[in-house]
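>>> Return a 3D structure for these sequence lines:
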Amino acid sequence: MNQPLTPETAPKKGMSTVVKVLLGCGVGLLLLFGSCVVVTGYFAKKTLGGITDFAKELESNPDAAAVKAAAMALRLNPELEVLSSDPAAGTITVREKKTGKEITFNLEDIKAGKFSITQDGETTNIDVDASQENGGQMKVVTDQGTAVFGAGAQELPSWIPIYPGGRSEGMANIEAQGEKTGTFTLRTADAPDVVIALFKAKLEESGFTVETASLSFNGAPSGTLNATADKRQLSITAAAQDGETQALVSYNEKP
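Below is the predicted model:
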């Protein structure tokens, strides 16, 4: 396979609407944070004086400067219209051009990695922790559930087999109304068929019904697995890439 596997956000089967909503919220927030990179490019095009002025404001009034930077990022999104920006209050209100919905961002505590989004009377709280102690994570909390992305999402359900010698990354999990959904990427030096075979054996020992398939893309071996048992589901797509096997693992567990 020419391209590396990219973690998906959740299994495609058996997912409730509330989990899909939370996942969509998380993806949207990740896109929002990604837009901060665009802001850097914006300032790179300004004069040296403009960059210096902004740097000074960051030192003297970091909260207000953060609001201004976020407003610039939002204005670069063609699907949004910035209605108001109040650095003193730490708020930005935007309108989705397609739907007409108005969204208010509260960024007054963004320096601590936390902010909230209010949409249609419902508030979503976001906590971004980039500290070395916690390894970097983002937590999204709504009235309906919690989504965790990054290091804080490393605790997997006990029924998912641990692959010996493998390393996991790109973890994300969501818990809403008792339903648990998550995904991560497993990397190992073992071949794809070895990975699929080990998971198949372990899952069947635990009472899962398992279906597997072997494939090949451009001469690179790959394999898939889908396992179900009662209210649990596990899906794996494993492929050889850059001298190792990358396996996308996604799971779902209903209450």
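>>> contacts, neighbours, all on C-alpha from now
OK.
>>> Let me know the secondary structure of Thr104.
Three-state call for Thr104 (DSSP: H, G, I helix; E, B strand; the rest coil): strand.
>>> list the contacts for it?
Thr104 makes contact with Thr91, Ile92, Thr93, Val94, Ile117, Thr118, Gln119, according to Cα atoms under 8 Å, 6 or more residues apart in numbering.
>>> which residue packs closest to the fourth one, ignoring adjacent ones?
Distances taken as Cα to Cα, 6 or more residues apart in numbering place Val82 nearest to Val94, at 4.3 Å, with adjacent residues excluded.
>>> Please provide the structure for the following sequence as well, for comparison with the first:
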Amino acid sequence: MAGDLDFEKNPTKAAAMIALRMNPDLEVITVNDATGEVTVKEKKSGDTITMSFDDIAQGKFTIKNAKGETVTMDASNAEKQGVVVTGPEGQTVIGGSQSAPPDWVQLYPGATNTGGMRNEKGGSVNGSYAMETTQNNEIVSKYYGDQLKAAGYETNVTATSTADGDMTIINATKDEGKRTQTVMIQTLDGKTHIALSYSLEAAN
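This is a model prediction of the structure:
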């Protein structure tokens, strides 16, 4: 398939093929030059999906599986806004500014964001958000314990010491369990890593 990578004749197609071959979960089945599309198979599920060369090359494309369900991925502004995936399970944002959690999720003041994911569907929202700070575990754990209690959450705290460092896990629930936050705090190599996960069920 050397012709697939001819940048002079069809640079868009070549860029798309390279992007696909970088994904080990996909197997290229057919390439249609007339329509500018490529059909690939997801190795794990066996689903066959068809994508446009132009969309793949631009970091924005639509995938259809064997059930006819459509999933759209937009990575055209990934560095700033994140990668946006929209499909049957709602909209998921990975990385970037749009992956920040809702206002009711407590962020640690001055901490540096190291990654995030946010999914929304029908009024429900869930996701994760990671941060790090130079403050020690004790200070960070006290902050979250106090903030969550003040916000009306019921909390359960588990603290352990490991060879890698101290770890604290705070499980918090509110509104009869429909709103939850879990905070995992661990100090490693002089920095304290904070991993948040949260969920909110849509009102009936």
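>>> one step back: from the contacts of Thr104 of structure 1, which is closest to Thr146 of structure 1?
Looking at these and their distance to Thr146 of structure 1, the nearest is Ile117, at 14.5 Å (Cα to Cα).
>>> Tell me which residue of structure 2 lines up with the closest one.
By TM-score structural alignment, Ile117 of structure 1 lines up with Ile63 in structure 2.
>>> I'd assumed Thr48 was in contact with that match.
No: counting by Cα atoms under 8 Å, Ile63 of structure 2 does not reach Thr48; the two are 9.2 Å apart.
>>> Now list whatever residues contact both of these two.
Common neighbours of Ile63 of structure 2 and Thr48 (Cα under 8 Å, 6+ apart) do not exist.
>>> Can you give me the stretch of structure 2 that the longest helix anywhere in structure 1 aligns onto?
In structure 1, taking DSSP state H as the definition, the longest helix is helix 17-44. Using TM-score structural alignment, helix 17-44 of structure 1 lines up with nothing in structure 2.
>>> Next secondary structure after that helix?
The element immediately downstream of helix 17-44 of structure 1 (helix or strand, assigned by DSSP states H and E) is helix 48-60.
>>> could you say what helices and strands that next one packs with?
In terms of contacts (3 or more Cα pairs under 8 Å, 6 or more residues apart in numbering; DSSP states H and E), helix 48-60 of structure 1 is packed against helix 17-44, helix 62-75.
>>> What is the burial count for Ser45 of structure 2?
9 (other Cα atoms under 10 Å).
>>> OK, contacts around the aligned partner of the residue nearest to Val94 of structure 1 in structure 2?
Aligning on TM-score structural alignment places Val82 of structure 1 opposite Val28 in structure 2. Applying Cα under 8 Å, 6+ apart to Val28 of structure 2 gives the contacts Leu20, Val38, Thr39, Val40, Lys41.
>>> So what touches the lengthiest helix in structure 2?
Counting residues, the longest helix found in structure 2 (DSSP H) is helix 137-150. Helix 137-150 of structure 2 has contacts (Cα under 8 Å, 6+ apart) with 106, 108, 154-155, 166-168, 170, 172, 183, 185-187, 192.
>>> Adding neighbour count, write those out as CSV.
As requested, those are exported to CSV (neighbours: other Cα atoms under 10 Å):
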residue, neighbour count
Gln106, 16
Tyr108, 15
Glu154, 17
Thr155, 18
Asp166, 17
Met167, 21
Thr168, 19
Ile170, 19
Ala172, 22
Val183, 23
Ile185, 25
Gln186, 26
Thr187, 21
Thr192, 23
